[in-house]
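Chemist: This is a predicted model, with the sequence first.
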Amino acid sequence: MKTTTEELLAFVAVIDSGSITAAAETLQQTVSGVSRALSRLEHKLDATLVRRTTRRLQLTDEGELFLVRARAILAAMEDAEESIARQRQRPAGRLRVDAASPFMLHCVVPYVRAFSLAYPEITLELSSNERVVDLMEQRVDIAIRIGALQDSTLHARALGSSRLRILASPAYLAEHGEPRTVAELRRHRLIGFTAPESLNDWPVSPDSIGDRDASAFVRIVPAMSASSGETVRQLVLGGNGIACLATFMTRSDVEGGRLRTVMDAALLDVRQPISAVFYQSASMAGRARAFLDFLAARLMV
């Protein structure tokens, strides 16, 4: 007997969700129905794909091999269905997008209305996390990540890059003066991040103004710190000190005169890459492509 799509979906859902119960919820089926589909698949293949214990599910060697093929088959089916759907209708369905709160607030939210007008059949679900999320665990279709990518199992699309700048409010600078050297900078109230520590390495030459050694950074000691870039931005806007932030979240503040850049002569040209990451199935979805094309065309970084 040949394997059915229902059985493939059940198998992949069980692995992705971590349990038969969670897979049943994802597929909107009964637990017994998913369990039977998985058992039928193993019977047809004459192989045990998943070892079941009271605490967890574990793929066998045969299961790992078959999972790769099952994902490819389901992705190809989804792509074929999307191709036909695009010929007769606009992209539709739910699209879950995750990004750190600064990027979400400054680079996604401003364009949501325009996107919804262009693609009214797509339902956006937006979430914000300061940490790197597990796409499967959080049921996220697309995650926007700032900085170098680490997870090689994900597909990625580059959206651009954003330069780091050192900034303060005009009110703060009027009261405390403007630093022009690293020594002067260290005497100011500096606002940094609680984690990771690398965010407190500022791209400014430690030796002298105008030194453009791209390997040189200055580790600052924050007078105050926060976990969110948006919180740091608000602290700087409130005149609490000087911070190093990306231009994607501060460009309008500088253009509007609410913030000023400092130490420009000693600043290194360091840019953080901005990428969208997703699993193969998301890359095949018309709604995901529509969203990324729309965002990339409007992103001011």
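Modeler: Yes, it's here.

Chemist: okay, CA-based contacts and neighbour counts for the rest of this
Modeler: Will do.

Chemist: name the element residue 165 belongs to?
Modeler: If you go by DSSP states H and E, residue 165 is part of strand 155-168.

Chemist: just how off-centre is the helix or strand following that strand within its chain?
Modeler: Following strand 155-168 in sequence order, the next helix or strand is helix 170-176 (DSSP H and E). The chain centroid and the centroid of helix 170-176 are separated by 35 Å, computed with CA atoms, centre = their mean, to the nearest Å.

Chemist: contact partners of the helix or strand where residue 114 lies?
Modeler: When elements are assigned from DSSP H and E, residue 114 belongs to helix 112-118. With CA atoms under 8 Å, 6 or more residues apart in numbering as the test, helix 112-118 has contacts from 122, 291, 294.

Chemist: Take this one as well and set it beside the first:
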Amino acid sequence: MKTRSEELQVFVTVIDCGSISAAAEQLAQTPSALSRTLSRLESRLGVTLLNRTTRRMELTEEGRFFLERARLILAQMHDLEEHLALHRQQPAGRLRVNAAAPFMLHAIVPWIGEFRRAYPGIELELNTDDLIIDLLEQRTDVAIRIGELADSSLHARSLGCSPLLALASPDYLARHGTPTTVEALEGHCLLGFSQPESLNHWPLRHAEGDRWRIRPQVLASSGETLRQLALAGEGIACLSHFMTHHDIRAGRLQVLLAEANSGYRQPIHAVYYRNTQLALRIQCFLDFIQHKLAAYAC
């Protein structure tokens, strides 16, 4: 009997998810059904692909060989479907997008309804991570990264850039006063990032340069957490315009020390592995988001 594409997908998903139960949840099937599929696949091939126990599973040598080729076959099938869709000018297929939570919430989620109406054939999977992920390991088509890019094998497309602004709520300023110089920030509660530490170098000009290194009284790993703290009047934060422009417009946050701002803009890039022509579904998504970013990027 011939191996079926559904069996290849089950096998690859089990490996990527790390367990049959996790793969079953992703594929909306039962663990027992996936276990039977794997056994049927191994029976057809006449080899053992996975050594499985109740606690762990490990690829055999034949399994590693088969996994590499299964990925290639599934990718080729996906490309074929996309080329057919391109012929019809209807991008289709699943698109897995990863971004930091603030960017996802403020620059992608508000436009998803419009995007889906424009491209009903694209199935979106939106994931958030505040740390840099491995695209292959997380089965991600495209990731949005904010800030300077490190050298890597990834291909990148610039989507624009966004100013960094020192901000505080009117309530905080009413209670603690408004700093009129960069040096005056030392007398305030400053909200900073636990990582990367470079985000605690605010783009503010002073006597010794155009970056002011703060000593945060409150640290957080996510810009969205810092935004919520600033809105609650807990201190002063330096955040990107793409996530705060509505707050500034509504008066919930106030820009501070605008005359001292060095004008630095955070670069925004989409990164992906493909080194040939971008898949149509990815191209459509990036074109769409780049257009929307123009409203609050430079």
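Modeler: Okay, I see it. Here the structure is a predicted model, which is why all the values come from computation and not from measurement.

Chemist: TM-score for the pair, please.
Modeler: Once superposed, the chains reach a TM-score of 0.74 (TM-score structural alignment, normalised by the length of the second structure), with 288 aligned residues with a CA RMSD of 3.8 Å.

Chemist: if we can go back for a sec, measure the mean distance from the helix holding residue 114 of the first structure to the second structure post-superposition.
Modeler: After superposition onto the second structure, helix 112-118 of the first structure sits on average 1.9 Å from its aligned residues (mean CA distance after the TM-score superposition for the first structure).

Chemist: just to revisit the earlier point, packing partners of the strand holding residue 165 of the first structure?
Modeler: helix 229-237, strand 242-246, helix 247-255, strand 260-262, strand 271-278 (3 or more CA pairs under 8 Å, 6 or more residues apart in numbering; DSSP states H and E).

Chemist: so of the contacts of helix 112-118 of the first structure, which ones are in helices?
Modeler: Under the assignment DSSP state H, these contribute 291, 294 to helices.

Chemist: Now do the nearest residue to residue 203 of the first structure once chain neighbours are set aside against residue 144 of the first structure, distance only.
Modeler: Spatial nearest neighbour of residue 203 of the first structure, chain neighbours left out: residue 217 (4.8 Å); criterion: CA to CA, 6 or more residues apart in numbering. The gap separating residue 217 of the first structure from residue 144 of the first structure is 26 Å, by CA to CA, to the nearest Å.

Chemist: which of these two has more neighbours?
Modeler: For residue 217 of the first structure and residue 144, the more surrounded residue by other CA atoms under 10 Å is residue 144, and the numbers stand at 21 against 18.

Chemist: In contact with that one, which residues?
Modeler: Residue 144 of the first structure makes contacts with 97, 98, 99, 100, 274, 275, 276, 277, as judged by CA under 8 Å, 6+ apart.

Chemist: Can I take it that it is in a helix?
Modeler: No - according to DSSP: H, G, I helix; E, B strand; the rest coil, residue 144 of the first structure belongs to no helix; its state is strand.

Chemist: Am I right that residue 237 of the first structure is in contact with residue 169?
Modeler: Yes - counting by CA atoms under 8 Å, residue 237 of the first structure does reach residue 169; the two are 5.6 Å apart.

Chemist: list the contacts for residue 279 of the first structure?
Modeler: By CA under 8 Å, 6+ apart, residue 279 of the first structure lies in contact with 141, 153, 154, 155.

Chemist: Please check the residues you listed and keep the buried ones.
Modeler: residue 141 (16 or more other CA atoms under 10 Å).

Chemist: center of the second structure - which residue?
Modeler: By CA atoms, centre = their mean, the second structure has its centre lying nearest to residue 99, at 1.4 Å.

Chemist: Show me what it aligns to in the first structure.
Modeler: By TM-score structural alignment, residue 99 of the second structure lines up with residue 99 in the first structure.

Chemist: which residues does its match contact?
Modeler: 127, 128, 129, 130, 143, 144, 145.

Chemist: Which residue is the nearest non-sequential neighbour of the last one?
Modeler: When the adjacent residues along the chain are set aside, residue 145 of the first structure lies closest to residue 275, with 5.4 Å between them (CA to CA, 6+ apart).
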